[in-house]
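S.K.: Provided below are the primary sequence and the corresponding predicted coordinates.
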Amino acid sequence: MKPTFLKACAVAALALTIASSASAHRAWMLPSSFTLSGENQWVTVDGAISNNLFYPNHHAMNLDTVTVFGPDGKPVEAQNKASGKYRSVFDVALEKEGTYRISSGGAGYMASWEEGGERKRWRGNAETLKSEAIEAKPGVQVSGNVRRIETFVTLGSPTTTVFATEGTGLELKPVTHPNDVFAGEEVTFQLLMDGKPAAGIEVDIIRGSDRYRNSEDGLKLTTDATGTIKFTPEEAGAYWLSTDSEGKGMLNGKEIQVRSSYVFTFEALPL
């Protein structure tokens, strides 16, 4: 039996869903096209953190950590970067045939401690953690985070080189190619955590333009022992996949909490 996108079945449940949707801030990147053909092609990518999917109404995405990799695995320049109040935008020239990976995110640390009767909070990378001697603060609590926001665009025939994983945090290892998804056909994705199957984590999948629906019609899945999920998108359109996981990590010989998150935007084409 194929999974289906959930329908609200009671007034109370519907009200709860709408309230939750209205208060949630979701990060995303959305390319102007997911699949293209021909020569001298470009895509424009929007990035935002919003209450409604693909409708910028909260905060523009920070473009400092945006990276693009071409079908050969080599970096590609993100051009014409600009940020407004609610939306950021940049262009990518598709000069080679194949699949491009467009990402934002990275790894960092958060810390909190008491100083002079006040609660201090800090956020930064490994270099500033060391240079500012954050670990030496009395009673300091340090935690880590690894976040990724991604989308994939293909010119011509799909390729797989850009799906090479780094082995840190949550990562996508597609079984179904992200640019080969069709409404009404089963899709299989695998998620990895620190290079190993991310078993037993919850995954949310929501079709975009939820602003114009009375409910999210979202699908909540749990990865199996191999970190795999299977689902069937019922309608064509752009979709948003999100998951996160709490785990343990090491920092200078000490065990710390590490939170990893992964967000992925893809398109289901009509058959």
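M.R.: Arrived safely.
S.K.: CA atoms for contacts and neighbours, from now on please.
M.R.: Noted.
S.K.: which residue of this structure lies farthest from its centroid?
M.R.: Gly116 (38.5 Å; Cα atoms, centre = their mean).
S.K.: measure that one to Glu135 for me?
M.R.: Separation of Gly116 from Glu135 (Cα to Cα, to the nearest Å): 17 Å.
S.K.: assign Ala15 to helix, strand or coil.
M.R.: Under the three-state scheme (DSSP: H, G, I helix; E, B strand; the rest coil), Ala15 adopts helix.
S.K.: second structure follows, compare the two:
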Amino acid sequence: MPRILLAAIAIAIAFPLPAFAHKFWLLPSQTSLSGNEPWVTVDAAVSNDLFYFNHFPLRLENLTITAPDGSEVEAQNAATLRYRSVFDVALEQDGTYRIAIPFAGLFGTWEENGQRRRWRGSVETFEKEVPGDAKNLRVSESMSRVETFVTNGAPTNEALKTSGKGLELVAKTHPNDLYAGEEARFQLLVDGKPQAGLEVEVMKGGTRYRNTQDEMKLTTDSNGEISVHWSAPGMYWLEATHSDDKTSVPQASSRRLTYVATFEVLPQ
């Protein structure tokens, strides 16, 4: 894949565009299964239209798949194509799997010989690639997480545990127990603590085939929670962002946190 494409994807993941522009997502072929060692296929993409791959593939270097017992399993048949990445997951255990692509990095700007320089990379490469005497250096930190959930048999909760780092979701209603006409309750945490006043956007897939986005704009309450009413069955996308100055690296003065998830809502 061309380096310019890889760089564009990394930048987009670290610094998400407005909700009406590019969206990041993982889309499983189905989320609730039963049987003897079933499989799911997952698409991973950055798109203009929700769940329609027409922009960039989502890179899989940081892909993590957490099994129902909390262990990590490997993706099968992974490939990155022109507009999407794709991989299979063998559901050898009963219970809920968490499929996620986390990202963490730094963005820096400074002046050099009268011109503005920009840099994006990891904490590990910062000191090697950014001059120690950089003039007017400004550094920001970015942490994001794109994920989805798949259950074989009865839903379980072991794989849903949070890490206490960045922006995370606590599913008060199990993510694979969602039905049209009902409500789900979710809690958003920042560094393990409930985050009040957080803006959350929820949108049904298929935006390519309707004239409006039809998004739901919600705000977390004093306990960091939201209630989502599912008006119709289908695949849904949720995004939340948060900015503050509570960086985890001394070089950065600000940080941006992003959380994205895909849910399947089933008919009654």
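M.R.: That came through fine. Small disclaimer: the values here were computed from a predicted structure and weren't measured.
S.K.: how about stretch 184-203 of structure 2, which residues of structure 1 does it hit?
M.R.: The alignment of stretch 184-203 of structure 2 onto structure 1 (TM-score structural alignment) covers residues 187-206.
S.K.: likewise stretch 3-12 of structure 2?
M.R.: Aligned using TM-score structural alignment, stretch 3-12 of structure 2 spans no residues in structure 1.
S.K.: Trp39 of structure 2 -> structure 1?
M.R.: With the correspondence set by TM-score structural alignment, Trp39 of structure 2 lines up against Trp42 in structure 1.
S.K.: which ones are touching that match?
M.R.: Applying Cα atoms under 8 Å, 6 or more residues apart in numbering to Trp42 of structure 1 gives the contacts Asp91, Val92, Ala93, Leu94.
S.K.: that one looks like it's in a strand, true?
M.R.: Yes: secondary structure assignment (three-state DSSP) places Trp42 of structure 1 inside a strand.
S.K.: I'd like to know how far the nearest residue to it once chain neighbours are set aside sits from Gln79 of structure 1.
M.R.: With sequence-adjacent residues excluded and distances taken as Cα to Cα, 6 or more residues apart in numbering, Trp42 of structure 1 is closest to Ala93, at 4.5 Å. Per Cα to Cα, Ala93 of structure 1 is found 8 Å from Gln79 of structure 1.
S.K.: do the same with Phe264 of structure 1
M.R.: The spacing between Phe264 of structure 1 and Gln79 of structure 1, counted by Cα to Cα, is 21 Å.
S.K.: okay, these two: which has more neighbours?
M.R.: Here Phe264 of structure 1 and Gln79 are set side by side on neighbour count (other Cα atoms under 10 Å), and the busier one is Phe264, at 23 against 12.
S.K.: from what I can see that one touches Thr243, true?
M.R.: No: contact between Phe264 of structure 1 and Thr243 fails when scored by Cα atoms under 8 Å: they sit 9.2 Å apart.
S.K.: alignment lookup: Gln30 of structure 2 to structure 1.
M.R.: Checking TM-score structural alignment: Gln30 of structure 2 goes with Ser33.
S.K.: ranges for the helices of the stretch 1-150 of structure 2?
M.R.: For the stretch 1-150 of structure 2, the helices identified by DSSP state H, counting those that start in this stretch occupy 3-14, 123-129, in order along the chain.
S.K.: against structure 1, where does the shortest one fall?
M.R.: Same thing as helix 123-129 of structure 2. The aligned range for helix 123-129 of structure 2 in structure 1 is 126-132, by TM-score structural alignment.
S.K.: where along the stretch 101-250 of structure 2 do the strands fall?
M.R.: Taking DSSP state E, counting those that start in this stretch, the strands of the stretch 101-250 of structure 2 run over residues 115-121, 135-152, 167-171, 183-190, 193-194, 199-204, 216-219, 225-229, 234-244.
S.K.: and Glu61 of structure 2, which of those strands is closest to it?
M.R.: Taking Cα to Cα as the criterion, Glu61 of structure 2 comes closest to strand 135-152 out of the strands of the stretch 101-250 of structure 2, the separation being 13.0 Å.
S.K.: OK, contacts around the residue nearest to Arg123 of structure 1 when sequence neighbours are not counted?
M.R.: Distance criterion Cα to Cα, 6+ apart; nearest residue to Arg123 of structure 1, sequence neighbours excluded, is Met110 at 4.5 Å. Met110 of structure 1 makes contact with Arg121, Trp122, Arg123, Gly124, Val142, Ser143, Gly144, Asn145, according to Cα under 8 Å, 6+ apart.
S.K.: for ChimeraX, what selects the buried ones among those residues?
M.R.: Those of these that count as buried under 16 or more other Cα atoms under 10 Å are selected in ChimeraX with:
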select :142,143,144,145
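S.K.: would you mind giving the contacts of Met110 of structure 1 as a markdown table with distance to Ile18 of structure 1 added?
M.R.: What follows is the contacts of Met110 of structure 1, written out as a markdown table (distance: Cα to Cα, whole Å):
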| residue | distance to Ile18 of structure 1 |
| --- | --- |
| Arg121 | 33 |
| Trp122 | 34 |
| Arg123 | 32 |
| Gly124 | 34 |
| Val142 | 35 |
| Ser143 | 32 |
| Gly144 | 32 |
| Asn145 | 29 |
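S.K.: for Thr99 of structure 1, state which of the contacts of Met110 of structure 1 is nearest.
M.R.: Within the set of these, Asn145 lies nearest Thr99 of structure 1; the separation is 27.6 Å, counting by Cα to Cα.
S.K.: against Asn214 of structure 1, how distant is the closest residue to the closest one other than its chain neighbours?
M.R.: In space, and not counting its chain neighbours, Asn145 of structure 1 is closest to Arg259: 4.7 Å by Cα to Cα, 6+ apart. Arg259 of structure 1 is 32 Å from Asn214 of structure 1, where distance means Cα to Cα.
S.K.: more crowded one of those two?
M.R.: Arg259 (20 against 13).
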